[in-house]
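A.B. asks: predicted structure and sequence below. I'll ask about it afterward.
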Amino acid sequence: MPEQTTQPTAEGRTNPTPWVPEPDFDAALIEEAAKKSGLVWLSPAGLSAKADATRPNGPQAVWHVWHDGAVTVVAGGTEQPLPLWAVPGRVVEVAMRSKDQGGRLISFLSQVELIVPGTPEWGAAAEALHAERLNLAEGDKYQQRWAAESALLRMRPLGGAVAPDGGSGAARPLPTPATTLGRMPKMIGGLPREQEKTQARKKKKTR
């Protein structure tokens, strides 16, 4: 990070000038964030802070790898789904979160690009994705399957980072039938420590 410089004022004093990122600062931050995070959030360009996950244009999380200077994903078939607006040729906003704090760290615009099966680029991208793909069956002929039923897509940053538009970037959780109702399950090995203390105090009062 460059040091702050000073410039003279009308009164002769010096004030530190605002720090301006170097030209490659955004690119380096995008690459670092993409390598550290296994997920990115896609949304139509300009709608990341105005949509939620319950709407068709809401942000959607996808797993990816950072390969050849781009966010690279495999989708379709038995792999992860992608929204209809995240097709080759469309411009999307790619958001990444901070691994330490969990909040949105940086976003960038990208035009979705299809990697053509049978090309050296496709083979290299498939190998990079396979290295990070979880729960693949042993002996799975993933390259044949991906070429037949899935698509390999990449999203290179178009310019620098997208300035936050005032939204938090938080997405509303999708509706789910999973819930915890009724009595809590019985604890194995006795009551939790706080409940034990409460019962002990009640016993003292009754004596």
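C.D. replies: Now that the structure is in, tell me what you want to look at. Numbering: from 1, shown residues only.

A.B. asks: every contact and neighbour count from this point should use C-alpha atoms.
C.D. replies: Will do.

A.B. asks: am I right that Ser107 is in a strand?
C.D. replies: Yes. Under DSSP: H, G, I helix; E, B strand; the rest coil, Ser107 sits within a strand.

A.B. asks: excluding covalently adjacent residues, which one is nearest to it?
C.D. replies: Take Ser107 and drop its neighbours on the chain: the residue closest to it by C-alpha to C-alpha, 6 or more residues apart in numbering is Ala95, 4.2 Å away.

A.B. asks: counting contacts, what elements does whichever strand or helix holds that neighbour pack onto?
C.D. replies: For Ala95, the enclosing helix or strand under DSSP states H and E is strand 91-97. Packing partners of strand 91-97 (3 or more C-alpha pairs under 8 Å, 6 or more residues apart in numbering; DSSP states H and E): helix 25-36, strand 39-44, strand 104-111.

A.B. asks: repeat that with 10 Å
C.D. replies: In terms of contacts (3 or more C-alpha pairs under 10 Å, 6 or more residues apart in numbering; DSSP states H and E), strand 91-97 is packed against helix 25-36, strand 39-44, strand 60-63, strand 104-111, strand 151-155.

A.B. asks: second structure for comparison follows:
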Amino acid sequence: MGGSLFVVSGPSGSGKSTILAMVRKNISGLGYSISHTTRKPRGTEADGKEYYFVTREVFEEMLRKGLFLETADNYGCLYGTSRSSVERQLERGLDIVMDVDHRGAFGIRERYGAARLIYLLPPSLDALRDRLLKRGSDSPEAVKKRLSMALDEMANCFSYDYIVINNDLEAATTDLASIILSERCRLDKKSPLVRELFPGLAIDDSKKTKS
């Protein structure tokens, strides 16, 4: 049985990287798609951990070879998801969480109809502004631009399957983990195991709950 895709999106400063790291630490059997990017590392970010940091020339060569499942240009920096990495993990039966913007998320939904899209929101624009300023990697002018673009980005949350509001880091992490764990208990995921455990069980398909 193949794994499931969980696509997490949200504006810069919403806490995606921190929450995803915590969820991956606490849930077994969970893979992660590490994106390639042309932007510079921030703070303690390390190559191969949060992102694969590559030059624009390397990225564009990978793009020409069709190695990306989806790509995005955010604030002049390129991001891409490795096609082979995702498909290899899904074939192994791993569930995968991905940090992808809304454009990439909708493209993935078209390709993988069963993918679950989760939008991570800050509790307010003021909170988002404070987080971006405290991060210290952008000038006040750049933060102002990010906030303006964040409003347009966040409007896409209404097209997602789930919304998580990061007002408290631990609570938001629990919410995201709960979504993943509940999706693992869906009938279409559990029925093969039930049939294996109880081979003589009569199953009435007409009574299956529609998704």
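C.D. replies: That came through fine. Just so we're clear, the structure is a prediction, and the values are computed from it rather than from any experiment.

A.B. asks: tm score of chain vs chain?
C.D. replies: Superposed pair, TM-score by TM-score structural alignment, normalised by the length of the first structure: 0.25. Supporting alignment: 89 aligned residues with a C-alpha RMSD of 5.5 Å.

A.B. asks: related to what we said a few turns ago, make CSV from the helices and strands packed on strand 91-97 of the first structure and add mean neighbour count and distance to Lys203 of the first structure to it.
C.D. replies: Shown next, in CSV, are these (neighbours: other C-alpha atoms under 10 Å; distance: least, C-alpha to C-alpha, whole Å):
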stretch, mean neighbour count, distance to Lys203 of the first structure
helix 25-36, 17, 53
strand 39-44, 22, 52
strand 60-63, 19, 52
strand 104-111, 20, 50
strand 151-155, 22, 65
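
A.B. asks: now render these as TSV, adding distance to Tyr142 of the first structure.
C.D. replies: Supplementary listing: these in TSV, determined by distance: least, C-alpha to C-alpha, whole Å:
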stretch	distance to Tyr142 of the first structure
helix 25-36	23
strand 39-44	21
strand 60-63	17
strand 104-111	26
strand 151-155	12
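
A.B. asks: these: which one's closest to Val74 of the first structure?
C.D. replies: Smallest distance to Val74 of the first structure across those (C-alpha to C-alpha): 4.6 Å, for strand 151-155.

A.B. asks: tell me which helix or strand comes right after the closest one.
C.D. replies: Toward the C-terminus from strand 151-155 of the first structure - assigned by DSSP H and E - lies helix 193-206.

A.B. asks: doesn't Ile118 make contact with Ala154 of the second structure?
C.D. replies: I think there's a mix-up here, since residue 154 of the second structure is Met and not Ala. No. Counting by C-alpha atoms under 10 Å, Met154 of the second structure stays clear of Ile118, with 11.8 Å between them.

A.B. asks: for the two, work out which one has more neighbours and name it.
C.D. replies: With neighbours defined as other C-alpha atoms under 10 Å, Met154 of the second structure and Ile118 compare such that Ile118 has more, 25 against 17.

A.B. asks: what about the helices in the second structure?
C.D. replies: In the second structure, the helices defined using DSSP state H lie at 16-26, 56-64, 83-91, 102-111, 125-135, 140-154, 169-184, 187-197.

A.B. asks: out of these, which is closest to Thr71 of the second structure?
C.D. replies: Closest among the helices of the second structure, using C-alpha to C-alpha: helix 102-111, at 6.5 Å.
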